[in-house]
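>>> For reference, the sequence and a predicted model appear below.
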Amino acid sequence: MQRPLADEIRPKTLDEVVGQRHLLSPGAVLRRLIDSGTEANMVFYGPSGTGKTTIANIIARQTNKTLHRLNATTASLQDVKDIIADVGTLLAPGGILLYLDEIQYFNKKQQQSLLEFMENGSLTLIASTTENPYFYVYGALLSRSTVFEFKAVSPEEVEPAVLRALKIEQDRSPLPLDWEQDVPRQIATACGGDVRKAINAVELLCRAAMPRDGKLMLTLDDVEQVAQRSAMRYDRGGDAMYDAASALMKSLRGSDPDAALHYLARFLEAGDLITPCRRLLCSASEDVGMAYPQAVSIVKACVDTAMQLGLPEAQLPLAQAAILLATAPKSNSVTAGIGRAWADVRAGRTGDVPRELQNVHADSAGMEREQGYLYPHDFPRHWVQQQYLPDALKGVHYYEYGDNKTEQAAKHYWDEIKGPQP
């Protein structure tokens, strides 16, 4: 059986690894650890196809430890016990190096079973995960390990690997193999930073290539069919989803309509309407707020319309909402005001509700007292000086008018009525 091309051309040295220069360039901590042969427990965190397994294999070849590989999606606690049973025997005289892929699928008990042997040095762990290890990896295990984050590989870094794969396929092709000029670049771009996916695409394209005029030609149309949605990383409920949601929110706040539309399009491509709708609704109050109070009702109407239409038509009202929020004047006075008020409540700064504001039916029968509440609409311009905060908070200000036209107009209006405030 022929080996997969991605495995066949897997790098054997650190200099052959595609991408991850922040980890592997000369002088980087991980590079120094590997070159010096230092044995350390590590957690490799990052997207698929970015070199985690490749680097673990390189480390294994530079150590005298017996290498074991487990995938947490299929491994059991017994598998871990069987490996640990080799510690101190002739099967593992120098100790064990365990490469544990997708460690997030191990439960707490399974992860705990490794701790004793990591502590005494008889087992060195290299774990990999596509999810944030600080959420999914047991704290005691993390405290004994160093986390290294792997990044999606850029198209510029992937393209040489694609060309290398194409050359191998070209050398062993039964017919002359050629490709349209932009095919390598398109494959590198469409893989979404996943080198393995790019190499697999090369292999699939070469296997499916149709003979034409005595040779095989790889076309951009074929690349598009093979790539499909692979350039986009999206896992509902995973880091990629939350990263995209965060980027959408921050683009709206940063008044960048182009970026906002880009991240919105990612959700639309994934068929996720709920997440961007929540972000849009939140931004209307959090980031625009009193600078343009009508934004919240407009965005709500856009969201309701989108949910009624469904995809693909939902793209239009959601894009309208995103552009509105990104180009609207900004104010976080709502966020800051409720934040300060809630902080006081949490800190216990409350006090009794002033008598004037209490429910008129609060007194016991026969103990009624004059409430003393002044009805603002009975006074000129519908306002009268009156204490509303509890005595313990008298004079406290939570809301500060923003420096936008709408809030400054409101401030001017009330300054004329109320006069200078203490």
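Received it, and whenever you're ready, just let me know what you need. Here the structure is a predicted model, which is why all the values come from computation and not from measurement.
>>> contacts, neighbours, all on C-alpha from now
Will do.
>>> Could I get the contacting residues of V147?
If a contact means C-alpha atoms under 8 Å, 6 or more residues apart in numbering, then V147 has M42, V43, F44, Y45 as its contacts.
>>> can you pick the most crowded of those residues?
In terms of neighbours by other C-alpha atoms under 10 Å, these top out with V43 at 26 neighbours.
>>> also this one, for the comparison:
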Amino acid sequence: MRVELLAVGDELLFGDIVNGNAAWLGRQLADVGVVLKTSTVVGDDVEMIAARIAEGLGRADAVIMTGGLGPTQDDVTREGIARAAGVGLRRDAFLEAMLRRRFRALGREGPAAGGVVAPEMNYRQADIPEGGEPLPNEVGTAPGIQLEMAGGVVYAMPGVPHEMYPMFTGSVLPDLLRRAGEPAVVVHRVLRTAGVWESVVAHALAEEIDRLAPIGNPTIAFLASGGQTRVRISARAGDRAQAYTLIEPVEAAARAALGSALYGVDDDTLEGTVLGLLADRGETLAVAESLTGGLLAGRLTDVPGASAVFHGGVVTYATDAKVSVLGVDAGLLATSGAVSTEAAAAMATGVRDLLGATHGLAVTGVAGPDELEGKPVGTLYIGIAGPFGVATRSARLPGDRPQNRTYAVVQALDALRRTLAVHTCQPG
């Protein structure tokens, strides 16, 4: 079963609303083995809607539409579907009566509304293309539409998510699966990496991707966000056990190729992994932050049970605070600067001593938008102090101010994770 998505609305084209419906529908379809090749946005234009429906059915078995089913003049999805099918619209008497009852129940028409009659345009929602069938809307007033056409089937649903979700799961998805026959089970395994960019991850898995290309099942996809890259391995089979059997050798090859960049699977988080490693070792952590301004501590305390390991954090944003709070030597800062390897190391040692933790982790750098101390935007220094001594790492981050702060948190956590892997130390 091949499906295309078509979202309707000028507000989507102009960026007033983000098309979250497409993301949600994509996940639902992937989970039942439906092949989704294209997702398109079109404005409130009858001719454009009709053209996109015709193009979609030329490539796929079904087009699933969202948006444009309301009562106002710019809601023209019905007209677009009718134009694509070469038919007219019919007023469904049952739908119209249902709408009138609903408006009265809502106090928008009749005695409860002071004798007000709902505007006639509201009943455009009862117009259905000839040959089409309405899809029930249990939580709103606009019914959906299902229409058989020469190239396949068109489903149209409201763009309002809380109306679209139950219509899809209750009406559209069951009909799709009926048409597809026995649905395949789709299983995903997500491998999570940090400390390397997406292109590096893709290069590491290039050989396995080439091996799988002629087979087409399983597949590998890369999802980069927030300074991390997820590797999603997906397999289709008759049942979950068979799908996992297909995934196992691919996962093993990916693990070997990714090496130390791999930190977890599926729902694991980098901060949760780091805290878990520390807990297993009976060790504790304190952090000192400059450019991240508390984001690092925030990520750590998002993890339930973090207090068993995390002693606390200190935001020493100003240079003087590094001296007065963390005890960083003023002469060192005057010589090397607050954005330096030396400052990061001293901050890590200072916060470790201040909060009595096994490890101190510190970040300093230049988030932007302007350079600092002659250092370019994106400069990052990380310090880690522990029983093994002091380690540092530097990096050049590629983003704007918000991105660099997020990337810095990931880089710091990953640096600590990798350091812990190397040093099997005990508290002291």
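Received, thanks. Since the structure is predicted, the reported quantities are computational estimates derived from the model, not experimental observations.
>>> So after superposing, what's the score?
The TM-score (TM-score structural alignment, normalised by the length of the first structure) is 0.22; 164 aligned residues with a C-alpha RMSD of 7.6 Å.
>>> Tell me the one among the contacts of V147 of the first structure nearest to P257 of the first structure.
For these, the closest approach to P257 of the first structure (C-alpha to C-alpha) belongs to Y45, at 31.3 Å.
>>> That closest one against P133, yeah?
Yes - judged on C-alpha atoms under 8 Å, Y45 of the first structure makes contact with P133 at a distance of 6.9 Å.
>>> circling back: kindly reformat the contacts of V147 of the first structure as a markdown table containing secondary structure and distance to L100 of the first structure.
As requested, those are exported to a markdown table (DSSP: H, G, I helix; E, B strand; the rest coil; distance: C-alpha to C-alpha, whole Å):
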| residue | secondary structure | distance to L100 of the first structure |
| --- | --- | --- |
| M42 | strand | 10 |
| V43 | strand | 9 |
| F44 | strand | 10 |
| Y45 | strand | 12 |
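>>> Now the element after the one helix or strand V231 of the second structure maps to, going C-ward?
Assigned by DSSP states H and E, V231 of the second structure belongs to strand 228-237. Next along the chain after strand 228-237 of the second structure, taking DSSP H and E as the criterion, comes helix 240-258.
>>> Quick one: residues in contact with that following helix.
Against helix 240-258 of the second structure from outside (C-alpha under 8 Å, 6+ apart): 185-187, 189, 193, 201, 204-205, 208, 217-218, 233-237, 262.
>>> try stretch 200-210 of the second structure
Against stretch 200-210 of the second structure from outside (C-alpha under 8 Å, 6+ apart): T219, I220, F222, T229, V250, A253, A254, A257, L258.
>>> which of these count as buried?
Among those, the ones that count as buried by 16 or more other C-alpha atoms under 10 Å are T219, I220, F222, T229, V250, A254, A257, L258.
>>> can you tell me which of those lies nearest to V314 of the second structure?
T229 (28.9 Å).
>>> mind checking how far that closest one is from R401 of the second structure?
Counting by C-alpha to C-alpha, to the nearest Å, the gap from T229 of the second structure to R401 of the second structure is 20 Å.
>>> likewise G152 of the second structure?
Relative to R401 of the second structure, and taking C-alpha to C-alpha, G152 of the second structure is found at 48 Å.
>>> do the same with F94 of the second structure
From F94 of the second structure to R401 of the second structure the distance is 56 Å (C-alpha to C-alpha).
>>> Could you check which of the two has the larger neighbour count?
More crowded of F94 of the second structure and R401, by other C-alpha under 10 Å: R401, with 19 against 10.
>>> distance of the more buried one from T379 of the second structure?
Using C-alpha to C-alpha, R401 of the second structure is found at 11 Å from T379 of the second structure.
>>> for the longest helix along the first structure, packing partners?
Taking DSSP state H as the criterion, the first structure has its longest helix at helix 155-172. Contacts defined by 3 or more C-alpha pairs under 8 Å, 6 or more residues apart in numbering; DSSP states H and E place helix 155-172 of the first structure against strand 177-179, helix 183-190, helix 195-208.
>>> and the angle for the second one with helix 155-172?
For helix 183-190 of the first structure against helix 155-172, the angle between stretch directions is 130 degrees (axes from the mean of the first three to the mean of the last three C-alpha atoms, to 10 degrees).
>>> now for helix 183-190 of the first structure, which elements pack on it?
On a contact count with 3+ C-alpha pairs under 8 Å, 6+ apart, helix 183-190 of the first structure meets helix 155-172, helix 195-208, helix 220-227.
>>> Could you dump these into JSON lines with mean neighbour count and distance to L281 of the first structure added?
Shown next, in JSON lines, are those (neighbours: other C-alpha atoms under 10 Å; distance: least, C-alpha to C-alpha, whole Å):
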{"stretch": "helix 155-172", "mean neighbour count": "18", "distance to L281 of the first structure": "34"}
{"stretch": "helix 195-208", "mean neighbour count": "21", "distance to L281 of the first structure": "36"}
{"stretch": "helix 220-227", "mean neighbour count": "15", "distance to L281 of the first structure": "33"}
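>>> so which of those helices comes closest to K411 of the first structure?
K411 of the first structure lies closest to helix 155-172 among those, at 52.1 Å (C-alpha to C-alpha).
>>> Would you mind listing the buried residues in the longest helix along the second structure?
If you go by DSSP H, the second structure has its longest helix at helix 401-422. Neighbour-count burial for helix 401-422 of the second structure flags 401, 403-417, 419-420 (criterion: 16+ other C-alpha under 10 Å).
>>> Export the helices and strands packed on helix 155-172 of the first structure to CSV and append columns for distance to I126 of the first structure.
Shown next, in CSV, are those (distance: least, C-alpha to C-alpha, whole Å):
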stretch, distance to I126 of the first structure
strand 177-179, 39
helix 183-190, 28
helix 195-208, 20
